[in-house]
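S.K.: Coordinates for the following, if possible.
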Amino acid sequence: MILVDDRERASGICDRLTALKVEHRVTHLPTADYVIDGRILVERKTTRDFMVSLHDGRLFQQATRLRADCRRAIMIVEGPSLPGRPGVRGALCCLAVKWYIPVLRAADLAGTAWLLARMAGYDSYRVQPFCGYHYRAKGATLNVHERVLCEIHGIGPERARRLLERFGTAVAVLNASLPDLLAVHGIGRSAAGSLQELRLPSVTALRNGAKESGQEQ
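M.R.: Here you go, the predicted model:
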């Protein structure tokens, strides 16, 4: 069952879900645009909505509210591709690493409905849990911080573990200075460079980056 916020009714999403034979109900949701099976909160934003909310600071306020609900949260950005500016890429990193909110892309409303159907696991849309990559170190499944770091070029399970022993969290690793990264055993300039490329900027820098992106469009 997918609960659809009443403010989403005008988007036409209900017609799309009906066409996919997905059970859904319109109601008022205080936090997200959709709730899937009572366990997954989904926020839908158009590309323009995402950029505007990043610029005015609402994006991270919304992320905080989603995480405060203590259920799994996902954001769908619908429409043209987001600008590739550092501020935008940094925001995506922040959402994934700091708030544990992955951002999925949909080209249009039909794509959003398709993603919702997959998440709900209906009929031919039934899939396994999202995390398809299971890195293992000495027989143990890695935690979410290790998985995030393992996705970065040049950082495998062993290096991820050493980084976390030194810095504690993936966010702290991404905020670390180059000298501090190089001080970790096994981290050379290539691996440190990959981490520095994803270094998380401040919220002010993120907003400035988004503003610059908007001016260039």
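S.K.: rest of the way, CA atoms for contacts and neighbours
M.R.: Noted.
S.K.: how near is the most centrally placed residue in the chain to Ala172?
M.R.: Closest to where the C-alpha atoms of the chain average out (C-alpha atoms, centre = their mean) is Pro102, at 2.0 Å. Per C-alpha to C-alpha, to the nearest Å, Pro102 is found 18 Å from Ala172.
S.K.: Check His24 too.
M.R.: 40 Å.
S.K.: One more: Lys45?
M.R.: Distance of Lys45 to Ala172, computed by C-alpha to C-alpha: 28 Å.
S.K.: what do you get for Cys14?
M.R.: When Cys14 is compared with Ala172 (using C-alpha to C-alpha), they lie 41 Å apart.
S.K.: Now the element after the helix or strand harbouring Val52, going C-ward?
M.R.: Using DSSP states H and E, Val52 falls within helix 47-56. Using DSSP H and E, the helix or strand that follows helix 47-56 in sequence is helix 58-68.
S.K.: list the contacts for the residue nearest to Ile40 when sequence neighbours are not counted?
M.R.: Distance criterion C-alpha to C-alpha, 6 or more residues apart in numbering; nearest residue to Ile40, sequence neighbours excluded, is Arg72 at 4.9 Å. Shown in contact with Arg72 (C-alpha atoms under 8 Å, 6 or more residues apart in numbering): 39-41, 101.
S.K.: If any of those residues are buried, put those into a PyMOL selection.
M.R.: In PyMOL, a selection of the buried entries from the contacts of Arg72 looks like this (16 or more other C-alpha atoms under 10 Å):
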select buried, resi 40+41+101
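S.K.: all strands of the chain, in order?
M.R.: Counting by DSSP state E, the chain has strands at residues 2-5, 24-27, 34-36, 40-46, 72-78, 103-106, 136-137, 140-141.
S.K.: quick one: buried residues of the second one?
M.R.: Think strand 24-27. His24.
S.K.: what does that strand rub up against?
M.R.: Contact with strand 24-27 is made by 1-6, 9, 14, 17-18, as judged by C-alpha under 8 Å, 6+ apart.
S.K.: Among those residues, name the buried ones.
M.R.: For the contacts of strand 24-27, buried by 16+ other C-alpha under 10 Å: 2-5, 14, 17.
S.K.: and which of those residues is nearest Asp33?
M.R.: Asp5 (5.1 Å; C-alpha to C-alpha).
S.K.: thinking the closest one is in contact with Leu41, fair?
M.R.: No - using C-alpha atoms under 8 Å, Asp5 makes no contact with Leu41, being 11.1 Å away.
S.K.: Please provide the structure for the following sequence as well, for comparison with the first:
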Amino acid sequence: MEIVVDSREPQIVIEELQKLGVNVKKQVLSIGDYIIGSDHIIERKSGSDFVQSLYDTRLFDQVHRMIEEYDNVIIILEGLEVDSEIRKNIFGALAYLVIRRGITILPSTDKISTAHLIERLASWIQEEHVDPILMRGGPKRLTLREKQEYFVQGLVGVGLKTAKLLLDNLGTPNKITNAITDSTILRTRTGNPKGISGELAEIKGIGVKFVERNKELLTKIH
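M.R.: Sure thing, here's the model as predicted:
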């Protein structure tokens, strides 16, 4: 199992990951702290850093940049203690990140616990774990809308929330697939992707990675 870790992360976390048998590759990452899969990135935040990044708005910029590059963004909150005076703001930010941005937020008590949590997450992503309860079931006795949601979840990186978002904005699975194939990836002068054009560009959380992977799914002949 291999994890790419930002070289500025605490040594105690890195050493604990290595004790757990993880092959740690240290790099200076421009976004996130731990890359545990091609579509999965983790941002580790101490409670105090989370609060500070919320008030200086750095948090939302970090989240936006991660969503642009990765389909699955995870924030590990380490030792968060919430004072009654700021409880509403903190919980409001957490609710926004989970419900509106589709971020997974997981708690941790300390750096050692964080290392163990990261190792388990990476294990489920990189190794085979078969759990029939978690497998995507067939569309039995569903309404038309539910069948459409089920169909759209067959796209790369699409869960129920994203399926609902796409259908709410575009109406039908046919319009969604057409919007994907009609989308154009915008690039900088040096050729790096900087965004997308077309109907999907108006939908929050849908970016370059989504279009690239699903265009390949819909148009490439195996």
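S.K.: What would you report as the TM-score here?
M.R.: Superposed pair, TM-score by TM-score structural alignment, normalised by the length of the first structure: 0.58. Supporting alignment: 149 aligned residues with a C-alpha RMSD of 3.4 Å.
S.K.: Looking at the buried ones among the contacts of strand 24-27 of the first structure, point me to the pair that's furthest apart.
M.R.: So, those by C-alpha to C-alpha: farthest apart are Asp5 and Leu17, at 13.6 Å.
S.K.: can you tell me which helix in the first structure is longest?
M.R.: Across the first structure, the longest stretch assigned as helix under DSSP state H is helix 203-216.
S.K.: residues in the first structure aligned with stretch 182-191 of the second structure?
M.R.: Counting by TM-score structural alignment, stretch 182-191 of the second structure falls onto no part of the first structure.
S.K.: quick one: the lengthiest helix in the second structure to strand 104-108, angle?
M.R.: If you go by DSSP H, the second structure has its longest helix at helix 111-126. Put simply, helix 111-126 of the second structure runs at 140 degrees to strand 104-108, going by axes from the mean of the first three to the mean of the last three C-alpha atoms, to 10 degrees.
S.K.: tell me which strands and helices helix 111-126 of the second structure is in contact with?
M.R.: helix 11-19, strand 34-37, strand 72-78 (3 or more C-alpha pairs under 8 Å, 6 or more residues apart in numbering; DSSP states H and E).
S.K.: distance from the shortest one to the first structure after superposition?
M.R.: Which is strand 34-37 of the second structure. For strand 34-37 of the second structure, the mean deviation from the first structure after alignment is 1.0 Å (mean C-alpha distance after the TM-score superposition for the first structure).
S.K.: again with the first one
M.R.: Compared with the first structure after fitting, helix 11-19 of the second structure has a mean deviation of 1.3 Å; criterion: mean C-alpha distance after the TM-score superposition for the first structure.
S.K.: the inter-axis angle of that helix versus strand 23-27?
M.R.: Using the same axes, to 10 degrees, helix 11-19 of the second structure lies at 150 degrees relative to strand 23-27.
S.K.: before we move on, what about the last one?
M.R.: The directions of strand 72-78 of the second structure and strand 23-27 differ by 90 degrees, with the same axes, to 10 degrees as the criterion.
S.K.: I would like the range of the first structure that aligns with strand 72-78 of the second structure, please.
M.R.: Counting by TM-score structural alignment, strand 72-78 of the second structure falls onto residues 72-78 of the first structure.
S.K.: what's the mean gap between that stretch and the aligned bit of the second structure?
M.R.: Overall, stretch 72-78 of the first structure averages 0.7 Å from its counterpart (mean C-alpha distance after the TM-score superposition for the first structure).
S.K.: Find the residue closest to the residue nearest to the centre of the first structure in space, skipping its chain neighbours.
M.R.: Ala96 (4.9 Å).
S.K.: residue in the second structure matching the one you found?
M.R.: Using TM-score structural alignment, Ala96 of the first structure pairs with Val98 in the second structure.
S.K.: That match: neighbouring residues, count only.
M.R.: For Val98 of the second structure, the neighbour count with other C-alpha atoms under 10 Å is 13.
S.K.: rewinding a little: list the residues that contact both of Asp5 and Leu41 of the first structure?
M.R.: Joint contacts of Asp5 of the first structure and Leu41 (C-alpha under 8 Å, 6+ apart) are 32-34.
S.K.: Same list (those residues) but as JSON lines, adding distance to Gln62 of the first structure and neighbour count.
M.R.: Below are these laid out as JSON lines (distance: C-alpha to C-alpha, whole Å; neighbours: other C-alpha atoms under 10 Å):
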{"residue": "Ala32", "distance to Gln62 of the first structure": "9", "neighbour count": "22"}
{"residue": "Asp33", "distance to Gln62 of the first structure": "11", "neighbour count": "20"}
{"residue": "Tyr34", "distance to Gln62 of the first structure": "14", "neighbour count": "26"}
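S.K.: Now render those residues as JSON lines, adding distance to His134 of the first structure.
M.R.: Formatted as JSON lines, the shared contacts of Asp5 and Leu41 of the first structure follow (distance: C-alpha to C-alpha, whole Å):
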{"residue": "Ala32", "distance to His134 of the first structure": "29"}
{"residue": "Asp33", "distance to His134 of the first structure": "30"}
{"residue": "Tyr34", "distance to His134 of the first structure": "28"}
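S.K.: leaving aside the residues next to it on the chain, what's closest to the counterpart of Trp114 of the first structure in the second structure?
M.R.: Mapped onto the second structure by TM-score structural alignment, Trp114 of the first structure lines up with His116. Using C-alpha to C-alpha, 6+ apart and skipping the chain neighbours, the partner closest in space to His116 of the second structure is Leu17 (7.1 Å).
S.K.: Quick one: map the one you found onto the first structure.
M.R.: Using TM-score structural alignment, the partner of Leu17 of the second structure in the first structure is Leu17.
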